[in-house]
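Student: Provided below for reference: sequence and predicted model.
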Amino acid sequence: MSTTSLPAPPVARKEPKETPLHGIVLTDDYAWLREKENPEVAEYLEAENAWAEAYMAPQAELRDQLYNEMLSHIKQTDISVSFRDGKYWYYSRTEEGKQYAIFCRKRGDEDGPHDSAHEEVLLDGNVMAEGRPFFAIGATDITDNGRWLAYTVDYTGFRQYTLFIKDLESGELLPGSVERVGSVVWAADDFNLFYTVEDEEQKRQFQFWRHMRGAPYAADYLVYQDDDERFNIGAGRTRDGEYIILESASHTTTECRVLCADEPEGEFRIILERQDEHEYYIDHRHGLWYIRTNDHGRNFRLVVCPVGREQRDHWMECIPHRENVMLEDVDLFDRFYIACEREGGLPRLRLWRFMRKTSIAESIGEIAFPEPAYSAHPHINRNFDTRTFRYAYQSLVTPSSVYEYDFGTGESLLLKQVEVPGGFDRTLYGSERIHATASDGTQVPISIVYRKDKRQTDKNPLYVYGYGSYGYALPLGFGSNRLSLMDRGIVIAYAHIRGGGDLGKTWHDAGKMLVKRNTFTDFIAAVEHLTANGYGDPARVAIEGGSAGGLLMGAVVNLRPDLFRAVVSHVPFVDVMNTMLDATLPLTVPEYEEWGNPNEEQYFNYMLSYSPYDNLKAARYPSMLVKTSLHDSQVMYWEPAKYVAKLRTLKTDNNPLLLVTNMKAGHGGASGRYDYLKEIAFDYAFLLKELGML
């Protein structure tokens, strides 16, 4: 069905709002769509939903087929790898037909859970979600004695979590709850609980409270409040259990406070006072702080110093700063530590073994990964005194796997690899890692995956994904859903563009603030390189991005609408100017360090040069599917709604422009696993149709 055989799509009314700044007047005809409680807003969003469904109605059978295909590749009744914490082994499991995971534990010893032990169900998401259109568990923490569980839940998708405490012995909830909670962490006495709370408007975690179990929450003690609007706070325990760490962090600066976990009523002590552009992260072992710091370079180094002597003149370097290696994290244990690094755009897990109880460690190599493009990171490792280390590994063709590395034998044991039923044969699929040359000569990595027997030079439809913001390295995981695309001959590519963290902090720096346009031109260069080198048909290129990746979609479509046949844009950050000029919105002030502050003229002019909403023009645009959620707390629903409303009045083509709003979810879409699959089936049906593959 073409758009011409349908009734006309919805048309949002115009109500101009003018914002003068720096000698320029920004005119927003659709600012009224911010009025969430206005019935006219809901009517417009529902009308867009209805129009999208009408356009996709001929693909109803295809959507069902795709859903069933994707479902066939999921082991619906399954169980995770269990991990030990104290005297229990914890795990989660799923049951066929149920939307949510069930979190459980069994008693055990060092060798594993007792098979005959009674299973304790800690949280059953299916029971907790009954009668609710959305459900998500947030933070969790269990007391050292294993009896009391603190957890948070979100019932709307707005990522606004409510705190509860559960007695795992009786199964009862303690009276009362707390709203807008972020981190939760128990003290060592099993009695005092610390938690953070966000403010009501900006969703910034800014307060840190102490609660005494059994007391009314109204009697809780405010430990700390961070009044700098750039900073969010979070809290946790060191792996050895000795300290509680309270961390304040902006996008470029951190500050850590610490308290002995067995002295909950004591005062937190600052390790190093915040200094602009200095990020540091700490952990503890045998009276020493291990500090990952970027004081000597953007890619971080590791230093150690005695507790109580945190000044820089007491620091001893363990791992130096390196220009081409990003030290992303350090996992610290009694006998060893793992340096989680990124080199050449790929993660490395480097192994260091301590010499007895000293801080001196020797490098014993790294865990080898055989594939050209993959993801690897520490798995759940709760025990400080251990001889083994668990890590997760997956690639574009290898399903998610959990391994255990033994420091005694030097070998890795596969504990579990996600089973992919439905006839999956990994040997049918191939992956590659290539590089495109950006306009300034920079080499941009691209990861590619496809079905080998379907590959034909220059003839395959091409599907390219990108993000490129916040220093976030694009993960290269296995997705069984993608089999439905590759089995139909689509080549899938991931562009590791500047603005992300794929090649360290300098890669991030080269795609933010006043050089943000590098992100967009890198993506265009990647697509052009792929089609020029036979990876796809230039006339059948589809692209996708979400959130800040949705900004990418909007920017590249404005720059090169001719390059793409279809676009899927999830919860897109497309109204850059209006959002970044509104300091009352969540994320705006903290993100001045990512995009710039448009109240300053140089940033205003630069941001205005690429803001997708402000740069829409009369032109031919690709087929576009724009998706959002009414309760999104990260990118408000009105950004994509306004974008689509404006684009409808400007586009000069007959290509479809669909706006789909999930009226009962947030930034991540549907919360139930089956509901989520239905959303993906819709996206894939749209892509297949627009790429001419029906």
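Tutor: Perfect, I can see it now. Numbering: from 1, shown residues only.
Student: please count neighbours and contacts with C-alpha atoms only from this point.
Tutor: Will do.
Student: SS state for the spatially most central residue of the chain?
Tutor: In the chain, the residue lying closest to the centroid (Cα atoms, centre = their mean) is Tyr472, at 8.4 Å. Put simply, Tyr472 is coil when judged by DSSP: H, G, I helix; E, B strand; the rest coil.
Student: equivalent analysis for Thr506, please.
Tutor: helix.
Student: second one coming, line it up with the first:
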Amino acid sequence: MSHAEHAPAAPQTPKVPTVRTHHGDAFTDDYEWLRDKDSPQVRAHLEAENAYAEAVTADQAQLREAIFNEIKARTVETDLSVPARKRGWWYFTRTAEGSQYAIHCRVAATDTGDLAADWTPPAIEAGVPIEGEQVLLDGNKEAEGKPFFSLGGMAVTEDGNLLAYAQDNAGDERFTLRIKDLGTGELLPDSIENVFYGLAFSPDGTRVFYTVVDDSWRPHQIKAHTLGTDPATDTVVFQEDDPGMWLGFDLAADRTELLISIGNSEYSETLTLDLLDPHAVPVMLVSREHRILHSADPLTLDGQRAYVITHDRDALNNMVSLLRIDQLALPFAQQRWETVLEHRDTVKVEGTAATATHLVVSVRKDTTERVVVLPLEGLGTAAQQPAVEPAFDEELYTCSLANAELEAPMIRLSYTSDFTPARVYDYTLADGTLLLRKQTQVNDYDPAKYRATREWATAADGTKIPLTILRRADITNETPNPVLVYGYGSYEMSMDPGFGIPRLSLLDRGVVFVIAHVRGGGELGRSWYLEGKKLAKKNTFTDFVDATKHLLDTGWADPKRIVAMGGSAGGLLMGAVANLAPQLYAGIIAQVPFVDALTSILDPDLPLSALEWEEWGNPIEDADVYEYMKSYSPYENVAALPYPKIAAVTSLNDTRVLYVEPAKWVAKLREQTTGTAPIVMKIEMDGGHGGASGRYEGWKTRAWDYAFALDTLGLNPAGA
């Protein structure tokens, strides 16, 4: 901390008043001028912010390097994924020590007639190529000479001859689509700029489907490109003009249908496109007019097409129904939706996937994600067999479906917990056997040295808030400890148990890492989300404060050594908490923080703003929403308070949370704070929403955040 006292003065941010008026309320914004990304003055200011952040945190450099080296040392850098079979090939990725990106590979599969043998992955060694191995795409070569590299999708034709892939070289999630001939290794002339996530080939390999975004960076078109033609002539398969709806697509398990999905957080629509007919047009499956939030998976039962639909029709936590194709011609009210899994108050159904013989259902039960499996035989009838859940021996874990191929006799499951490195299982559908295919190796790690437990804090309104408390096994609450509290609490996203090597560097230094599962997330079902959105959004913020107070009341936390951390919408949480209870925290780390939420959502032309209306409300049209958002939006509520040490970490090319939000927030915090703690902004000039690209750069980013936290907690050996 002493070094910060001798750091140079913070950048002076000029005030250029701009008045924003809505619903008769005039708000003067002194720092809106920072939005002009191309302005030399703005660029100079951002560079000055980086220089100041570097100066303030200079004595953390050694600690950052130590954390980075610990992450690197624990990581088995030369590694590979478990091969997954698709048609006649086994696909997998390799990573190599010293390389930033994955290498995507494949090797031919064999068909002997023995299903178990044919679907057993080949034995592959890390760092050792095998006979017949083919490199599809080497991310390291693709990234050479470029400031950023990220893949937005990959797809291979049914015959295995062509690869479509999309890459981003700026961090702004604007991808370029290319086609590679896997026989010759040559790129085809076809190249399409500014595509979004998601790619799929038609079954005959002559067309590739992709999405296009509008000016607000909302995917609004699905297009089909015929190979060898001018992209300017690409066909618009579907266009969505409602600015509050998101568009996407998925392939059916048998690759014969394209499922077009349009939706927001409250209702959706699904159409289906027959890929076997090049002249087909999308056909309505479930219309948005019914206001049902749902997803659909096509399958074939008794020779007839049907759709398994996960939906909230009279089912807050979702249920699963079967809709046979002969019902589609009937009016909605007359359609027969056969129950596959009924609604339960204690279990949230997340979605489904199908093989030729079984249905796999992802569910959330007791706050955690897991899967259940049931045969297709008799599905939706009295002859339906009971669902079976693969059993594991931990209380808090995450089990998710990694892959379910139509022809496979097994499904691929991903498993992890807070102190169990990722495992890959194959679950045999016929008898329920679990086969461990891979246990991720971690150097210098003993899980017995750590503990993960669940506690429940009580909110001011009596609601019980789940907390996950992670620490070294020798640390208890008999004496107070340095604590980092992490939260998110938006979009029904759950903070599920999962192993992370970087976190060990905090735990090993005696920090208790706490995840506050606040309202607005999805840990306790749909109601948990609804109680933390729109006009109930403040519950997210007060839950986090009450969770922190619980840690103090139960002896876990040293009152002078608590750091809060969150990113994106969790960064909004950080900004709100800074205004609500700055005295509780020694420091706050806000990663790509959504701290100027009201300004952004009031401008539908900004990236993705209109889509946010279903999460926060529409402050443009609704005066009550405007007033409510203004009462908690961090930027508008910065006041003369003793703010703690704060770091805002952002990226220049982020299209989800623009860099201007933390830039304005930091300027206003410095202007208003009555405290003396430094407030810094670190901006990645070549990164996107996830920061810089490449695994080593990602480790450096995490090391920066954690070093800042440790320094704030008094655990930096170089600090006073």
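Tutor: Received, thanks. If you're wondering where the values come from, they're calculated on a predicted model, not measured in any experiment.
Student: so what's the residue mapped onto the residue nearest to the centre of the first structure from the second structure closest to, chain neighbours aside?
Tutor: Taking TM-score structural alignment, Tyr472 of the first structure has Met493 as its aligned residue in the second structure. Leaving aside its chain neighbours, Met493 of the second structure sits nearest to Gly521 (4.8 Å; criterion: Cα to Cα, 6 or more residues apart in numbering).
Student: surely that neighbour and Asp496 touch.
Tutor: No - the criterion here is Cα atoms under 8 Å, and Gly521 of the second structure misses it with Asp496 at 10.5 Å.
Student: show me what contacts the match of Tyr472 of the first structure?
Tutor: Each residue near Met493 of the second structure by Cα atoms under 8 Å, 6 or more residues apart in numbering is listed here: 520-523.
Student: could I get those residues as CSV with neighbour count and secondary structure?
Tutor: Shown next, in CSV, are the contacts of Met493 of the second structure (neighbours: other Cα atoms under 10 Å; DSSP: H, G, I helix; E, B strand; the rest coil):
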residue, neighbour count, secondary structure
Gly520, 31, coil
Gly521, 26, strand
Gly522, 26, coil
Glu523, 26, coil
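Student: just name the closest of these to Ile601 of the second structure, please.
Tutor: Gly520 (18.2 Å; Cα to Cα).
Student: can you tell me how far the residue opposite that closest one in the first structure once aligned is from Tyr606 of the first structure?
Tutor: For Gly520 of the second structure, the aligned position in the first structure is Gly499, judged by TM-score structural alignment. For Gly499 of the first structure, the distance to Tyr606 of the first structure (Cα to Cα, to the nearest Å) stands at 16 Å.
Student: ok, Gly692 of the first structure next?
Tutor: Taken as Cα to Cα, the span from Gly692 of the first structure to Tyr606 of the first structure is 38 Å.
Student: again, but for Asp124 of the first structure
Tutor: Asp124 of the first structure is 49 Å from Tyr606 of the first structure, by Cα to Cα.
Student: same thing with Phe478 of the first structure?
Tutor: Look at Phe478 of the first structure and Tyr606 of the first structure: by Cα to Cα, they are 37 Å apart.
Student: tell me which of Gly692 and Tyr606 of the first structure has more neighbours.
Tutor: More crowded of Gly692 of the first structure and Tyr606, by other Cα atoms under 10 Å: Tyr606, with 18 against 10.
Student: counterpart of that one over in the second structure?
Tutor: Per TM-score structural alignment, the equivalent position to Tyr606 of the first structure in the second structure is Tyr628.
Student: same question for Arg342 of the first structure.
Tutor: In the second structure, Arg342 of the first structure lands on Arg364 (TM-score structural alignment).
Student: now Val449 of the first structure
Tutor: In the second structure, Val449 of the first structure lands on Leu470 (TM-score structural alignment).
Student: which ones are touching its match?
Tutor: Going by Cα under 8 Å, 6+ apart, Leu470 of the second structure touches 418, 450-453, 507, 512-514.
Student: ok, now with 7 Å
Tutor: Residues in contact with Leu470 of the second structure (Cα atoms under 7 Å, 6 or more residues apart in numbering) are 451-453, 512-514.
Student: which residue, other than its chain neighbours, is closest to it?
Tutor: Ala452 (4.7 Å).
Student: compared with the second structure, how much does the strand or helix carrying Lys646 of the first structure deviate?
Tutor: Following DSSP states H and E, one finds Lys646 of the first structure within helix 638-648. Taken over the aligned residues, the distance from helix 638-648 of the first structure to the second structure averages 0.4 Å (mean Cα distance after the TM-score superposition for the first structure).
Student: distance of the match of Tyr472 of the first structure relative to Asp241 of the second structure?
Tutor: Taking Cα to Cα, one finds Met493 of the second structure at 26 Å from Asp241 of the second structure.
Student: likewise Ala253 of the second structure?
Tutor: 28 Å.
Student: okay, now Ala448 of the second structure: neighbour count?
Tutor: 9.
Student: let's verify the alignment partner in the first structure of it: helix, strand, or coil?
Tutor: Aligned by TM-score structural alignment, Ala448 of the second structure pairs with Thr427 of the first structure. With three-state DSSP as the basis, Thr427 of the first structure sits in helix.
Student: so how far is Val397 of the first structure from Thr427 of the first structure?
Tutor: Remark: distance between Thr427 of the first structure and Val397 of the first structure (Cα to Cα) = 8 Å.
Student: ok, Ser2 of the first structure next?
Tutor: For Ser2 of the first structure relative to Val397 of the first structure (Cα to Cα), the value is 36 Å.
Student: name the residue in these two with the higher neighbour count.
Tutor: Just comparing Ser2 of the first structure and Val397: by other Cα under 10 Å the higher neighbour count belongs to Val397, 25 against 10.
Student: what's near enough to touch the more buried one?
Tutor: 426, 429-430, 478.
Student: in ChimeraX, select just the buried ones from the residues you listed.
Tutor: The buried residues among the contacts of Val397 of the first structure can be selected in ChimeraX (16 or more other Cα atoms under 10 Å) with this line:
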select :429,478
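Student: need the contacts of Val397 of the first structure in JSON lines (columns: distance to Trp507 of the first structure).
Tutor: JSON lines is the format used below for the contacts of Val397 of the first structure (distance: Cα to Cα, whole Å):
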{"residue": "Arg426", "distance to Trp507 of the first structure": "32"}
{"residue": "Tyr429", "distance to Trp507 of the first structure": "30"}
{"residue": "Gly430", "distance to Trp507 of the first structure": "27"}
{"residue": "Phe478", "distance to Trp507 of the first structure": "24"}
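Student: can you give me the strands in the stretch 501-650 of the first structure?
Tutor: Assigned by DSSP state E, counting those that start in this stretch, the stretch 501-650 of the first structure shows strands spanning 541-546, 566-570, 623-629.
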